Every structure is written in C-alpha cells, then in structure tokens.
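Visitor: build me a model:
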Amino acid sequence: MQIDNGNTNPLNSQNLSQLFSIYTKEHIRLDLQRKMKRFHTEFYDVLIESRCSMPMYIRTIWLFTYSDMKTIVFPQSIFGVMTAYAASVLDQPTASHGALSWVLVRYPLALFWTWSNLLPFDIFNQLSEDAIEEDRINKPWRPLPSGIVDRERATTLMLRHYIFAIIVSSSIGGLHQSLFLVLLGTWYNAGGGADRSFVIRNLINAAGILSFASGAMEVALGTPLLVTETSAQWIGILASVIFTTIQTQDLYDTEGDACRGRKTMPLVIGDSPTRWWTAVIVLMFSILCPLFWSLGQLACVLPLVFGVIIAVRTLTRRTPEADRRTFQFYNVWMVSIYSLPLIRYLVLGSEKGV
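Guide: Here you go, the predicted model:
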C-alpha cells in the first residue's frame, strides 16, 4: 500500500486562516446589516417626528436668535461680503465671482454660516436659571421662559447645533473661526466671562464679533484667509473699535445686569462716565478709520454722521428705550466702518494707500 504524504489535512494552518477570514468577513457583513437596519429604523423615526414638529422647531430656533439678527447676523455677514469683494486691498486672494453670484450665492452662504454659528451660542447664553429669570421680565417670548422647550431639550439642541455649525464650517469655510467661537462661548457663558469684569466682557465681545465677521468673509471669498500685514492692521483697528465701544449694548439693560451681578462698564464706573467715554471714542474712530484707508472727506461723511448721532443720543437720551434705539444706530455705524475697504477698492482699485 502506498501512503499519500501530501498535505491533505483539512485543518492545516492555511485552511484555518482561510476559514477564519471567511467567518470574520461574514460576521462583519451580518453585523453591518444589523446596524444599517437599526440605523434606517431610527432615521425614519426621527424623520417622521421631525416632520411633525418642523414648524415648531423652526419657530424655536428663530426665537433663540431673533434678538441678534440685527446686531450679529446681518452686520457681520454684510462685512463678510463687502470685505471679500475688496479682498485685494487687504492683500487677500481675490475671487472671480460674478455680480449675481455675490448676491445670490456668496452672501446667502455667509449669512447661513453666521446664523449657524450664532444659534448654539445664543442657546448657551439663554440656558442658565438666571438668564431664564431675566428673560421672563425682558424677553418672555424666548423659548425657555415661554416654556416652548425646557433646559434639558435646549441643552441637547445646543450641542447638536454646535456639531452642525462645525460640519457646515468644515464644508464651506470658516472652520477656525467656528472652533474659536465655541471656546469664546464657553468662556462667556460658563466661565464667567460675561459677568466678572467689563474688560473681559468687552474683550470676548470684540473677539467674538470679529470671528463672526472674518468667518463670513472667508465663506464669501470661498478660500482660506491669509495673515497679511494690512489685514492684521485693519482687524486690530476693528478690535479696538469694538472693545472700546461695545458697552453701548449695556446701557439699556443696567437693571437686568445689576440683578444678575454683572460687572458691566456702566455699573462699575458709572452711567455718565460710560456715556462720555463712548461718545468721545465713537467720534474719534469715525475720523481715524477713514484716515487709515487714506480716503477723502467724502468717505468720512457716513461714519461721521452716524458717529455724531450716536454721541448726541448717548449723552442726551438716557432712557432704556432710547438707549436700545441708539444701539441700533451703533450697528449701522459699524457697517459704515466695515464698508471702508470696499470704498477704497471702488475709488482707487487694488492700490493701497495705508
């Protein structure tokens, strides 16, 4: 009898490896099928639930951001588009978007980015018990004091929209600014940045507003911003403008800030000194900012007109209603300051005179 000494053992190492590989692949395939089936079920459940509550959801997120539409969303998105259009005077990359593209594509994208990053910040800002109690008096229509959502659901909504804002920013631009806004929002709302010192409060406000503005510019431009000398100088000037004048927003709510123990500028140094400081600084920057761009007297008219209006109103009209109206003029004044690079570009082209 001849004995076959060949490798006919079905349990040798090579066959075992093949069997293990087949088993592993089949196990992974079945596991993925189970997970995908569960994902589809959960997805459609959420979709059906969202569809039923979509009008309420839209209303809720709108009410969270309503107060800041005129102070953050529109001014900073307008800054983004105007400055992106005049990018060459800041030594930034230029974009070849057509006129319709700027209006119908780039501005809506900048507007959407600004609002997407503002929403979780605003929810965070309105989330504490003190904020809810204050809003019961001043803004009872907001989602938390009105009972549209509770704190637990608002927290979940905030976290989801922080993630959503980061995803949006990683897709269309402004990712660095978005991440920085998360840090600033945490410092401002949870780290005492809004309450303990008016210097820190103004500093965070300046950094936050410029993060919204530069992020909107990057989205409108469609390319990452560069760190250039002219850009750094202009951003530095804008930071100084905002840091020294943003207390305008605190003049009309000193009663609420006092109840919450906030150390805002009017409460620390007094109402009258704050008003005189603000009036003088606004007038000063109404002249200095056009000078930075070497613009003529005509370019100074708009910032100076609104600067005078703000100064006069700040010193002579001291009711909460009048101060709230003055803050609206302040935001228009800021847009006139934001427009100076665009005016420079339209008047003298890409040639810089700074």
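
Visitor: when you work out contacts or count neighbours from here on, use the C-alpha atoms and nothing else.
Guide: OK.

Visitor: quick one: residue 343 and residue 168, what's the gap?
Guide: From residue 343 across to residue 168, the span is 31 Å (Cα to Cα, to the nearest Å).

Visitor: revised request: answer the last question for residue 255.
Guide: Distance of residue 255 to residue 168, computed by Cα to Cα: 38 Å.

Visitor: the more surrounded of those two?
Guide: The neighbour comparison of residue 255 against residue 168 (other Cα atoms under 10 Å) goes to residue 168, with 18 against 14.

Visitor: so what's the more buried one closest to, chain neighbours aside?
Guide: Nearest residue to residue 168, sequence neighbours excluded (Cα to Cα, 6 or more residues apart in numbering): residue 113, at 7.1 Å.

Visitor: Three-state assignment for that neighbour, please.
Guide: Under DSSP: H, G, I helix; E, B strand; the rest coil, the three-state class of residue 113 is helix.

Visitor: show me what the longest helix seen in the chain packs onto, helices and strands only.
Guide: In the chain, with assignment by DSSP state H, the single longest helix is helix 13-65. Applying 3 or more Cα pairs under 8 Å, 6 or more residues apart in numbering; DSSP states H and E, we find helix 13-65 packed against helix 107-125.

Visitor: one more to put side by side:
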Amino acid sequence: MAHELSFIYQVIRRDISSAVMPGLIFGLAAWHTAGGSALELVSQLGRGLLYFTLYAFTFCLSNQLMGVEEDRINKPDRPLAREMVSLRGASIRWVLAMTVYTLVGWWLGVLEWTLLWQAVTIVHNLLRGARNWFIKNLSMGLGVWASLEAGWRIASPIVPQGAREWITFLSVSVFLLVPLQDLRDIEGDRDSGRKTFPMVFGITATRRFLGVGFAALAVITHLLMMRLVGAPATMAGASPQVLVFDALLALTSLMICFQVLTRHRPEQDHKTYMHYTYWYCVALASTFVLV
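Guide: Just a heads-up that it's a prediction; the model follows:
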C-alpha cells in the first residue's frame, strides 16, 4: 500500500497545484456559498480529494506512459523514466484507475464531467493530440471546465451565475495562456517533433505573446471579475477581502509577465509556470467572497 501511494504521489506531484487543488478550492467555495456545516465540510474534503486525485492520476499516468523517452530528457525524476514500476504495470494501474474514476464520478453525480475529462485524456495522450498546439491548448481549457464543474457540483447541484462566469473566464484564459507550460520542455519537444505553440510560432514570439497576455490578464481580471455579487465592474464600496484578492491577482499576473520575458532557462520557466498555477488557485479562492 505504501508503495502504491508513493507511486501515485510521484506521478501527480508536479500537477497538484494545477489539477488537484483547484477543484478542491472551488468545491469549498460551493460549500461556503451553500452555508454548509462543519460535518459537511469534512465530507466535501474527502470526496473532493478522492475525485481530484483520480482526475490528476488518470491524466498524468497516461501522459507519462506515452512520453517515457521524452521524460528521460525533460523530467528524468518521473517514476516511469526511472523505472519505479514497469510499463505493463503502469498500464494495468491506468485501466483500473479509469474504471474507479468512472464509478466515483457516477457516485458523486458528476459522471458527465468525468466522461468529458476521460475523453480529453484519451485524445490528448493516447491519440497524441498533445503533439498539436491547438488540440493541446483546447484540451487544457476543457479540462478546466470539467474540473470546476465537477468541483462545484460535488458540493452543490446548482451552479450560480457568478460561479459559471468564473468557470468560463478561467477556461478561456487557460486555453490562451497554457503555452507557458511548453517553454520549460522545448529541448525534448524539439527532439520528439511536437508542434507545441513555441515550436510553431517561435520561442521569442511566444514569450512576447505571453508577456502581453499576462499583463492583459491583470487588467481584464480586475475589470470583469473583481466585483461584488450582482454589481457592475467597480471597486467602489468593495470589501477589504475583494481588494486583497484583486491586488494579489494583479501582482501575480504582472510578476509572471516579467518572468516570462526575462527568465529563459528551463528551470526558471518551470517556476514561472508554477506561479501561474498559484494565480489560478488564488483566483478560485477569491470566489469565497465574490460568488
């Protein structure tokens, strides 16, 4: 059991802040909005942790199964690259995990979003859709949609308009800005022939696009999303909590803008991408006071 838990952690550890935490945070926002009890909070955390661990594990394991040779170049610490388990053993674990994930999605009442993510996983990884920049970016945007819809509905069957707006906003922003993820893997992507965004449009052009994109994200998030429930986009009369979230999101966006334009080594690009995942989590946490 300890070995299996260690294996699961090693598979998903790079993606906890982007694949596990966001759904948990959004689910907690749903619990808070619904006025849930402390007992319901414990249940919500347990169900959310189970669901989103499977969400991350099924995707990450299949991705790593299809990219062992690339990982030996880009991420040699991954469990399959260092032969923590055999490829056959990993394949069996993936089939079992997909089966359990389907059953858990049905049990929690979010089967349609589970099936959507499984379809994205198969197209992105097994059918090698990730080798095309548009399919990869679209897959990540759909993944955000599936994750947040499921995260909210696990806690509450009704998704309010404010939460729906955040789901749409974050899905679109991830679709546009997820090429940041590709900057850290350029060497391996070039050797494998992947047509990621930087490979197609050029590394310098990609950095400029992302720099403009993250600067714009600070402004757009402020104008469109940082508002009181049901009020027009204005900070007049906003609560201190809203102002704090607005400032944090703007500063993080601008920091990412600066980093992507000035820090070009793979390990620096990885840190920049991780900062984007932190921005994403803070944006979701802001729904506690905005929805």
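
Visitor: report the TM-score for the pair.
Guide: The TM-score (TM-score structural alignment, normalised by the length of the second structure) is 0.87; 277 aligned residues with a Cα RMSD of 2.1 Å.

Visitor: quick one on the thing from earlier: which residue lines up with the residue nearest to residue 168 of the first structure in the second structure?
Guide: Using TM-score structural alignment, the partner of residue 113 of the first structure in the second structure is residue 51.

Visitor: give me the neighbour count for that match.
Guide: Applying other Cα under 10 Å, we find 27 residues neighbouring residue 51 of the second structure.

Visitor: and what of residue 41 of the first structure?
Guide: Residue 41 of the first structure has 12 neighbours, counted by other Cα under 10 Å.

Visitor: and it, how far from residue 47 of the first structure?
Guide: In terms of Cα to Cα, residue 41 of the first structure sits 10 Å off from residue 47 of the first structure.

Visitor: one more: residue 237 of the first structure?
Guide: With distances taken as Cα to Cα, residue 237 of the first structure is found 47 Å from residue 47 of the first structure.

Visitor: of these two, which one has the most company?
Guide: A side-by-side neighbour count of residue 237 of the first structure and residue 47, using other Cα under 10 Å, places residue 237 first with 16 against 13.

Visitor: mind telling me what element the more buried one is part of?
Guide: helix 229-245 (DSSP states H and E).

Visitor: now the strands for the stretch 101-250 of the first structure?
Guide: Read by DSSP state E, counting those that start in this stretch, the stretch 101-250 of the first structure holds no strands at all.

Visitor: can you give me the helices in it?
Guide: Along the stretch 101-250 of the first structure, counting by DSSP state H, counting those that start in this stretch, helices occupy 107-125, 129-138, 151-172, 175-190, 198-221, 229-245.

Visitor: buried ones in the shortest one?
Guide: For helix 129-138 of the first structure, the buried set under the neighbour-count rule, 16 or more other Cα atoms under 10 Å, comprises 131-135.

Visitor: for that helix, name the packing helices and strands.
Guide: Here helix 129-138 of the first structure touches no other helix or strand, going by 3+ Cα pairs under 8 Å, 6+ apart.

Visitor: kindly report the same for the fifth one.
Guide: The criterion is 3+ Cα pairs under 8 Å, 6+ apart, and the helices and strands that helix 198-221 of the first structure contacts are helix 74-85, helix 107-125, helix 175-190, helix 229-245.

Visitor: contacts only, for the aligned residue in the first structure for residue 84 of the second structure.
Guide: In the first structure, residue 84 of the second structure lines up with residue 148, judged by TM-score structural alignment. Shown in contact with residue 148 of the first structure (Cα atoms under 8 Å, 6 or more residues apart in numbering): residue 60.

Visitor: tell me the spacing between residue 148 of the first structure and residue 58 of the first structure.
Guide: Per Cα to Cα, residue 148 of the first structure is found 12 Å from residue 58 of the first structure.

Visitor: cool, residue 325 of the first structure as well?
Guide: 28 Å.

Visitor: more neighbours: which of these two?
Guide: Neighbour count, other Cα under 10 Å: between residue 325 of the first structure and residue 58, residue 325 has more, with 15 against 10.

Visitor: need the counterpart of that one in the second structure.
Guide: Aligned counterpart of residue 325 of the first structure in the second structure: residue 271 (TM-score structural alignment).

Visitor: and residue 247 of the first structure, by the same measure?
Guide: Per TM-score structural alignment, the equivalent position to residue 247 of the first structure in the second structure is residue 179.

Visitor: got the contact list for its match?
Guide: Residue 179 of the second structure makes contact with 137, 196-198, 206, 210 under the criterion Cα under 8 Å, 6+ apart.

Visitor: what's the answer for residue 283 of the first structure, then?
Guide: Residue 283 of the first structure sits next to 304, 307-308, 311 when contact means Cα under 8 Å, 6+ apart.

Visitor: look up how far residue 259 of the second structure lies from the aligned partner of it in the second structure.
Guide: Structural correspondence for residue 283 of the first structure with respect to the second structure (TM-score structural alignment): residue 215. Per Cα to Cα, residue 215 of the second structure is found 12 Å from residue 259 of the second structure.

Visitor: how close does the next helix or strand after the helix holding residue 237 of the first structure sit to the second structure?
Guide: Past helix 229-245 of the first structure, further along toward the C-terminus, the next helix or strand under DSSP H and E is helix 254-259. Superposed on the second structure, helix 254-259 of the first structure shows a mean distance of 1.1 Å to its aligned residues (mean Cα distance after the TM-score superposition for the first structure).

Visitor: what helices or strands is helix 254-259 of the first structure leaning on?
Guide: By 3+ Cα pairs under 8 Å, 6+ apart, helix 254-259 of the first structure packs against helix 265-269.

Visitor: one step back: want to throw the buried residues of helix 129-138 of the first structure into CSV with distance to residue 334 of the first structure?
Guide: Converted to CSV, the buried residues of helix 129-138 of the first structure look like this (distance: Cα to Cα, whole Å):
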residue, distance to residue 334 of the first structure
131, 27
132, 30
133, 31
134, 28
135, 27
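
Visitor: and which of these is nearest to residue 195 of the first structure?
Guide: residue 131 (11.9 Å; Cα to Cα).

Visitor: for the closest one, give me its contacts.
Guide: With Cα under 8 Å, 6+ apart as the criterion, the residues that contact residue 131 of the first structure are residue 125.
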